[in-house]
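Undergrad: Below is the sequence, then the predicted model.
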Amino acid sequence: MGGGPQNMNAMIRQAQKMQEDMKKKQEELEQMEFTTTSGGGMVEVVISGKKEIRSISLKPEIVDPEDIEMLQDLMVAAVNEAIRSVEEKSAAEMEKITGNLNIPGMF
């Protein structure tokens, strides 16, 4: 036999290590902050790795009472870009750990 039970134990240990590494990396990512802008820097959004908005900053010249819709659109664009940034970074970091292994329920 080719060391069946020993090989299985090694695979289980490797999977447990991968799981521990992923949990640690997720905790690190949650502590990070991501900053994105829209409208050429007129709207800035800071978001945590937990996808919680920390702040939204507006340049005074973007505030036009006659064009609230544009401001709303720029804010939505900045928030969506911030969320994409967090998701892309998370996926890239997890891929480093899993070696592009497809694990259901993970990113």
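TA: Okay, I see it.
Undergrad: Only C-alpha atoms from now on, for both contacts and neighbour counts.
TA: OK.
Undergrad: The lengthiest helix in the chain - contacts with which helices or strands?
TA: If you go by DSSP state H, the chain has its longest helix at helix 68-98. With contacts taken as 3 or more CA pairs under 8 Å, 6 or more residues apart in numbering; DSSP states H and E, helix 68-98 sits against helix 4-31, strand 33-38, strand 43-48.
Undergrad: and residue 37, how many neighbours does it have?
TA: 21 (other CA atoms under 10 Å).
Undergrad: residue contacts, it?
TA: Residue 37 sits next to 43, 44, 45, 78, 81 when contact means CA atoms under 8 Å, 6 or more residues apart in numbering.
Undergrad: For residue 86, give me its contacts.
TA: 34, 48, 49, 51.
Undergrad: returning to what we had before: give me whichever of the helices and strands packed on helix 68-98 is most buried.
TA: Of all these, strand 43-48 has the most neighbours on average by mean count of other CA atoms under 10 Å, namely a mean of 22.
Undergrad: Comparison target below:
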Amino acid sequence: MAGLGKLVKQAEKMKRGIEALQTQLDAKELEVTSGGGAVKIKINGSGKFLALALDAEFLKEDPKLVADTVLAAVQDAAKQAKDYNESEMQKITGAFQMPGMF
């Protein structure tokens, strides 16, 4: 049963690490630009969109181009936040190994 106690302690440590990481992810801001800077998006490490800025001159372009560029920027921002989140989470959970599972 000594192994079980160690496992419980590891799980508690990982839980505390994940909780601390969630706070850090919420505070981390990523800025993504598209269209040569015509579209700027801020998103946090948890994937919450914080800001969207569009260049006034860019809005005079063809509506389809504007829509496609904004959509591409949103998709890129979401992917960057997801990748960042997963990378940081791996640092916490990667060291946690359950005996017999991996």
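TA: On my side now, so go ahead. Predicted model only: the values in this text are computed from it and were never measured.
Undergrad: returning to what we had before: compare the contacts of residue 37 of structure 1 with structure 2 and list the overlap.
TA: Retained in structure 2 (both residues aligned by TM-score structural alignment, their matches' CA atoms under 8 Å) from those: 43, 44, 45, 78.
Undergrad: From the contacts of residue 86 of structure 1, pick the one nearest residue 72 of structure 1.
TA: Distance to residue 72 of structure 1 across the contacts of residue 86 of structure 1 (CA to CA) is lowest for residue 51, with 19.4 Å.
Undergrad: Which residue numbers in structure 1 does stretch 72-85 of structure 2 align to?
TA: Here stretch 72-85 of structure 2 aligns to structure 1 at residues 77-90, judged by TM-score structural alignment.
Undergrad: Would you mind getting the average deviation of the matching stretch from structure 2?
TA: Mean deviation of stretch 77-90 of structure 1 relative to structure 2 after superposition (mean CA distance after the TM-score superposition for structure 1): 0.9 Å.
Undergrad: Residue 62 of structure 1 -> structure 2?
TA: By TM-score structural alignment, residue 62 of structure 1 lines up with residue 58.
Undergrad: Please apply the same query to residue 37 of structure 1.
TA: Residue 37 of structure 1 maps onto residue 33 in structure 2 when the alignment is built from TM-score structural alignment.
Undergrad: re the thing from before, preserved in structure 2, out of the contacts of residue 86 of structure 1?
TA: Where structure 2 agrees (both residues aligned by TM-score structural alignment, their matches' CA under 8 Å), the contacts of residue 86 of structure 1 reduce to 34, 48, 49, 51.
Undergrad: So which bits of the longest helix of structure 1 are buried?
TA: For helix 68-98 of structure 1, the neighbour count (16 or more other CA atoms under 10 Å) marks 71, 74-75, 77-79, 81-83, 85-87, 90, 93-94 as buried.
Undergrad: Quick check: the farthest pair among those residues?
TA: So, the buried residues of helix 68-98 of structure 1 by CA to CA: farthest apart are 71 and 94, at 34.8 Å.
Undergrad: Checking residue 100 of structure 1 next. Helix, strand or coil?
TA: What DSSP: H, G, I helix; E, B strand; the rest coil gives for residue 100 of structure 1 is coil.
Undergrad: Residue 49 of structure 2 versus the residue nearest the centre of structure 2, what's the distance?
TA: The structure's structure 2 has its C-alpha centroid closest to residue 81; by CA atoms, centre = their mean the separation is 2.5 Å. Distance of residue 81 of structure 2 to residue 49 of structure 2, computed by CA to CA, to the nearest Å: 10 Å.
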